[in-house]
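>>> Could you look at this predicted model? Sequence included:
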Amino acid sequence: MKFLCLGYLDMKAFDDAPEAEKGEILKTCFDQCIPFRATGRVVEEEGLQNVSLAKSIRPRNGSPFVTDGPFLETKEQLGSFFIVEADSIEEAVRVASLHPAALFGEKYGFGIEVRPIQ
């Protein structure tokens, strides 16, 4: 089975962090990804560009209506995604728990949501 894992963060808190701190966070993320990737269960993994570059599309009067920004206005924004191949959601959660967003960055709202793909 495949599972979509969504990585969230508080983009404003991260953007407001001092540059040196952001550099440390990114280095830690890179280092923490080594055991995560070594599981052999990660099919795809990508970070997303800043939410300010997002476009949302909704139906309006039978036509697509495009707006700037994310679909939902929330404190935590989608910052990355990865796909895990696993035999169960429990195994997918174990793999996702090795991702940096599950290990540190509480003050930046880091977190991961794991969802089965149909």
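Perfect, I can see it now. Fair warning: this is a prediction, and the values are worked out from it, not measured in the lab.

>>> all contacts plus neighbour counts: C-alpha atoms, from now on.
Will do.

>>> ok, and what's touching the biggest helix by length in the chain?
Longest helix in the chain, counting residues (DSSP state H): helix 19-38. Applying C-alpha atoms under 8 Å, 6 or more residues apart in numbering, the contact partners of helix 19-38 are 14, 42, 95-96, 98-101, 105.

>>> Pull out the buried residues from that helix.
Buried residues in helix 19-38, counted by 16 or more other C-alpha atoms under 10 Å: 25, 29, 32, 36-37.

>>> Thr39 versus the closest residue to Asp10 other than its chain neighbours, what's the distance?
With C-alpha to C-alpha, 6 or more residues apart in numbering as the criterion, Asp10 has its nearest non-adjacent residue at 4.4 Å, and that residue is Glu76. Distance, Glu76 to Thr39, using C-alpha to C-alpha, to the nearest Å: 27 Å.

>>> The structure to be compared is supplied as follows:
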Amino acid sequence: MKYLGLAYFTPERFAAMAPDDVKALVTQCPPLDEKMRATGKVLVSASLGDLDQWVTLRPHSGKTRISDGPYTESKEVVGGLFIIEADSRDEAVRIASMHPAAMLGEEGGWAVELIPMDFYLGG
């Protein structure tokens, strides 16, 4: 079974952190990401680009409406994603718990949501 992991953060809380605290937090991420990838179960792992470069496309009156920036109803924003292929939910949770957003960054509002996927390849 494949699982999508969404790593969230709260931009306002993250922006309120002292620069040295942000640097200390971010420097802890690469070793944790590597530990997670070393399981051999991570198919994709990526951080997402700067919020000011995001574009949202929505249907409107039969056309596509394009707006700048993320459009979310909550204060949390997805900052990264990963896909795990695991033999069980417990294994997926164990691997996802290695992600930096599951272990660090409480002050920045970090969190991980793990979602089972129906995975289809085009054909």
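Thanks, I have it. Worth saying up front: this structure is predicted, and the values here are computed from it rather than measured.

>>> Assuming the best superposition, what's their TM-score?
The TM-score (TM-score structural alignment, normalised by the length of the first structure) is 0.91; 118 aligned residues with a C-alpha RMSD of 1.3 Å.

>>> one step back: mind picking the two most distant members of the buried residues of helix 19-38 of the first structure?
Ile25 and Arg37 (18.0 Å; C-alpha to C-alpha).

>>> Which residue ranges of the second structure form helices?
11-15, 19-26, 29-37, 89-96, 100-103.

>>> could the ones you listed go into a markdown table alongside distance to Pro70 of the second structure?
As requested, these are exported to a markdown table (distance: least, C-alpha to C-alpha, whole Å):
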| stretch | distance to Pro70 of the second structure |
| --- | --- |
| helix 11-15 | 11 |
| helix 19-26 | 22 |
| helix 29-37 | 24 |
| helix 89-96 | 24 |
| helix 100-103 | 19 |
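
>>> of these, which approaches Leu114 of the second structure most closely?
The closest of those to Leu114 of the second structure is helix 89-96. By C-alpha to C-alpha, the value is 7.5 Å.

>>> Which other helices and strands does that closest one contact?
Judged by 3 or more C-alpha pairs under 8 Å, 6 or more residues apart in numbering; DSSP states H and E, the packing partners of helix 89-96 of the second structure are strand 77-85, strand 111-117.

>>> contacting residues around the closest residue to Ile66 of the second structure other than its chain neighbours?
Nearest residue to Ile66 of the second structure, sequence neighbours excluded (C-alpha to C-alpha, 6+ apart): Leu57, at 4.7 Å. For Leu57 of the second structure, the contact set (C-alpha under 8 Å, 6+ apart) comprises 64-67.

>>> swap in Ser67 of the second structure?
Counting by C-alpha under 8 Å, 6+ apart, Ser67 of the second structure touches 55-57.

>>> Point out the one among the helices of the second structure that comes closest to Tyr3 of the second structure.
Among the helices of the second structure, helix 89-96 comes nearest to Tyr3 of the second structure, with 7.0 Å by C-alpha to C-alpha.
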